[in-house]
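S.K.: Sequence and predicted structure, then a few things I'm wondering about:
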Amino acid sequence: MIDPRADVHPSAEIDSSVTIGPFSVIGANVKIGADTWVGPHVVINGPTEIGRENRIFQFSSIGEEPQDTSYRGEPTRLIIGDRNVIRESVTLHRGTEKGLGETVIGHDNLIMAYVHIAHDCTIGNGIIFSNATSLAGHVEIQDHATLGGFTLVHQFCRVGTYAFTSMGAALNRDLPPYCLASGNYARLIGINKVGLKRNGFSNDAIQALHRVFIQGMRGRAGRESHLDAMFEETEVPEVRNLIGFVRGSRRGILRGGRPH
């Protein structure tokens, strides 16, 4: 299952069911789980752990040193879960010692061509990264978010679950769960109603989220007091999740209103 033209380091732990294409290079301290397919011309350096049933396409660079001037060769890690699709020319970097020490990517993610995920990022499950999306270091992307093509995310920002960005959005603050963002710099423009309906959210939950957005998210004045009152009054779990995300933001929340 390993093409004879591939270069696999003797210390790499490769499951017997793994396929590795021609001219791929697998470095030391790399572990690849069962039924993973690695195409041609892929470079994987360690320490890197890759789970089961992943598909990694040509010219991807996986587990390379972080692009951080503080990095001095420490043995930081990249951890990738199961059933991810990693398309052409994707770059996924290990963590840094001053950060988490590892970059973590969950399960069932679609990472399209030319995506960059930098050091110390934490990526959840079921996320779509459209072409050429770029994440700076220390970014958190929660489950089932969708990032449009050429989305840029500033370091230390968070993107909440089921959030959505339009093409070319540039996020310099946190994007709350279930919300839409667009523009450069991005602004909040509403609730991700289409995405929520497609994923089986009830109409009641969607309407409750919409009310929170209209009453507590669009403006800046009085935002905290409005949201605190809504959190105490509601029993809708999605609303409590959204408000809890906003209350826990360290970098600040994207401003509301349509982008200029």
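M.R.: In hand now; what should we look at? Numbering: from 1, shown residues only.

S.K.: going forward, measure contacts and count neighbours with C-alpha atoms only.
M.R.: OK.

S.K.: and Val115, what does it touch?
M.R.: Ser89, Val90, Thr91, Phe129, Ser130, Asn131, Ala132, Thr133, Ser134 (CA atoms under 8 Å, 6 or more residues apart in numbering).

S.K.: The third one against Met112, yeah?
M.R.: Which is Thr91. No: assessed by CA atoms under 8 Å, Thr91 is found out of contact with Met112, at 10.7 Å.

S.K.: Just the buried ones from the contacts of Val115?
M.R.: For the contacts of Val115, a burial check counting by 16 or more other CA atoms under 10 Å picks out Ser89, Val90, Thr91, Phe129, Ser130, Asn131, Ala132, Thr133, Ser134.

S.K.: Filter these down to just the ones in strands.
M.R.: Thr91, Phe129, Ser134 (DSSP state E).

S.K.: here's the one I want to compare it with:
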Amino acid sequence: MAEIHPTAAVAAGAVIGEGCRIGPGCVVGPDVVLGAGVELLSHVVVDGHTRLGDGVRVFPFATIGMAPQDLKYKDEPTRCEIGARTLIREHVTVHRASVGGSGVTSVGANCMLMATSHVAHDCVVSDGVILANNVMLGGHVHVDTGAFIGGGAAVHQTVRVGRLAMISGMAGVTNDIPPFGFVFGVPARLVGFNRIGLIRRGATRDQLRTLRAANNLLFKEPGEFAARLLEAEQRFAGEPLVMEVIAFVRDRTRRRQLVRPGRMAAPELGGSDEENGEGA
């Protein structure tokens, strides 16, 4: 029920789903599970205790489930999981987990990992995330649903990226990014929120105005941050987008500090922040 090229090497024990296509030069390890309709175009390596969901497509020279780049790792049976319909382009690397985390590296459904992007051990990449070319995620990074990370950006170990956040190309991210945040630069600074991403997902004008006001209060106005946070909770109670940002900020399980606010000159995007839909 699957199409396997004669030059592909599929180990005994691998589970190959209905309608899979495994192209020339591919290598599939003995503990791999491929869901229905998975396509490995050519010269793809899938190894370790790795599961690819239904409809995943993997382009040439990508490697999935290889051992983590962690000197403490001694070939323990950690895992790697890729969600349904995710697209993995050329030379992408997704490593299985180390022994210092949850035991699984996961990429959600309907993601796109562009050419040469890297997902390190123990990362959790949620549904609908896009990693542009050459993005580098360090170990234990969490990227929430719908986030976009621009080309060449580097995200430090244990950083958390909130839902629908946007990271500009070539950014150096060392601190946590709240939901809907837009960051830019090295080191990355919070310069606004992902207005376009919110509009594409049905946010109303009133919601955007409210989020803008809350964003200004939290990250632009003077005074003690804790006091501003409390004021935002009281002023915007019942506003779900603002409450999501506040919940992220208050989450004590985060291991890094919150990204600092900053400014970005208009010429960097070829227009004003407002024209590009990404200003605060």
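M.R.: Cool, the structure landed. Since the structure is predicted, the reported quantities are computational estimates derived from the model, not experimental observations.

S.K.: returning to that earlier point: looking at the second structure, which of the contacts of Val115 of the first structure still make contact?
M.R.: For the contacts of Val115 of the first structure, the contacts that persist in the second structure are Ser89, Val90, Thr91, Phe129, Ser130, Asn131, Ala132, Thr133, Ser134, with contact defined as both residues aligned by TM-score structural alignment, their matches' CA atoms under 8 Å.

S.K.: quick one: what's aligned to the first one in the second structure?
M.R.: Using TM-score structural alignment to pair residues, one finds that Ser89 of the first structure aligns to His91 in the second structure.

S.K.: For its match, give its distance to Val186 of the second structure.
M.R.: 25 Å (CA to CA, to the nearest Å).

S.K.: Gly101 of the second structure now?
M.R.: Gly101 of the second structure is 28 Å from Val186 of the second structure, by CA to CA.

S.K.: Then Ala147 of the second structure?
M.R.: As judged by CA to CA, Ala147 of the second structure and Val186 of the second structure stand 19 Å apart.

S.K.: now do Val143 of the second structure
M.R.: Relative to Val186 of the second structure, and taking CA to CA, Val143 of the second structure is found at 19 Å.

S.K.: Looking at the two, which one has more neighbours?
M.R.: Val143 (27 against 13; other CA atoms under 10 Å).

S.K.: Under the alignment, what does the more buried one map to in the first structure?
M.R.: So Val143 of the second structure corresponds to Ile141, using TM-score structural alignment.

S.K.: Please apply the same query to Val155 of the second structure.
M.R.: Superposed on the first structure with TM-score structural alignment, Val155 of the second structure falls opposite Val153.

S.K.: Surely that match and Ala132 touch.
M.R.: No: applying CA under 8 Å, one finds Val153 of the first structure not in contact with Ala132, separated by 11.6 Å.

S.K.: Gly46 of the first structure touches Ala28, doesn't it?
M.R.: Yes: with contacts counted by CA under 8 Å, Gly46 of the first structure reaches Ala28, the gap being 5.8 Å.

S.K.: Comparing the two, which residue is more hemmed in?
M.R.: The residue with more neighbours, out of Gly46 of the first structure and Ala28, is Gly46; 23 against 17, by other CA under 10 Å.

S.K.: For Arg57 of the second structure, give me its contacts.
M.R.: Counted by CA under 8 Å, 6+ apart, Arg57 of the second structure has contacts Val38, Glu39, Leu40, Leu41, Arg85, Thr86, Leu87, Ile88.

S.K.: show me the contacts for Ile14 of the first structure.
M.R.: Val30, Lys31, Ile32, Gly33.

S.K.: could you measure it against Ala28 of the first structure, distance?
M.R.: 11 Å.

S.K.: Check Gly51 of the first structure too.
M.R.: Gly51 of the first structure is 17 Å from Ala28 of the first structure, by CA to CA.

S.K.: next one: Val239 of the first structure
M.R.: Applying CA to CA to Val239 of the first structure and Ala28 of the first structure gives a distance of 46 Å.

S.K.: swap in Leu92 of the first structure?
M.R.: Here Leu92 of the first structure is placed at a distance of 17 Å from Ala28 of the first structure (CA to CA).

S.K.: Over to Gly39 of the first structure?
M.R.: Between Gly39 of the first structure and Ala28 of the first structure the distance is 18 Å, computed by CA to CA.

S.K.: what's the answer for Arg218 of the first structure, then?
M.R.: Arg218 of the first structure is 50 Å from Ala28 of the first structure, by CA to CA.

S.K.: Show me the helices in the stretch 101-250 of the second structure, by range?
M.R.: For the stretch 101-250 of the second structure, the helices defined by DSSP state H, counting those that start in this stretch occupy 195-200, 205-219, 225-235, 240-250.

S.K.: wait, which of the ones you listed is closest to Ala165 of the second structure?
M.R.: With CA to CA as the criterion, Ala165 of the second structure lies closest to helix 195-200 of those, at 8.4 Å.

S.K.: Count the neighbours of the alignment partner in the second structure of Arg52 of the first structure for me.
M.R.: Under the alignment by TM-score structural alignment, Arg52 of the first structure pairs with Asp54 in the second structure. Applying other CA under 10 Å, we find 22 residues neighbouring Asp54 of the second structure.

S.K.: I'd say Asp54 of the second structure and Val38 touch.
M.R.: Yes: using CA under 8 Å, Asp54 of the second structure makes contact with Val38 at a distance of 5.9 Å.

S.K.: For stretch 23-42 of the second structure, grab the matching residue range in the first structure.
M.R.: Residues 21-40 of the first structure are where stretch 23-42 of the second structure lands, counting by TM-score structural alignment.

S.K.: ends of that stretch, how far apart?
M.R.: End-to-end for stretch 21-40 of the first structure, by CA to CA: 4 Å.

S.K.: got it, and stretch 29-39 of the second structure?
M.R.: 15 Å.

S.K.: Equivalent analysis for stretch 110-127 of the first structure, please.
M.R.: 6 Å.

S.K.: Onto which residues of the second structure does it map?
M.R.: In the comparison with the second structure, stretch 110-127 of the first structure aligns to the range 112-129 (TM-score structural alignment).

S.K.: Now the contacts of Val115 of the first structure in JSON lines, please, with extra columns for distance to Tyr71 of the first structure.
M.R.: Compiled in JSON lines, the contacts of Val115 of the first structure are given as follows (distance: CA to CA, whole Å):
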{"residue": "Ser89", "distance to Tyr71 of the first structure": "23"}
{"residue": "Val90", "distance to Tyr71 of the first structure": "21"}
{"residue": "Thr91", "distance to Tyr71 of the first structure": "17"}
{"residue": "Phe129", "distance to Tyr71 of the first structure": "26"}
{"residue": "Ser130", "distance to Tyr71 of the first structure": "29"}
{"residue": "Asn131", "distance to Tyr71 of the first structure": "28"}
{"residue": "Ala132", "distance to Tyr71 of the first structure": "25"}
{"residue": "Thr133", "distance to Tyr71 of the first structure": "24"}
{"residue": "Ser134", "distance to Tyr71 of the first structure": "20"}
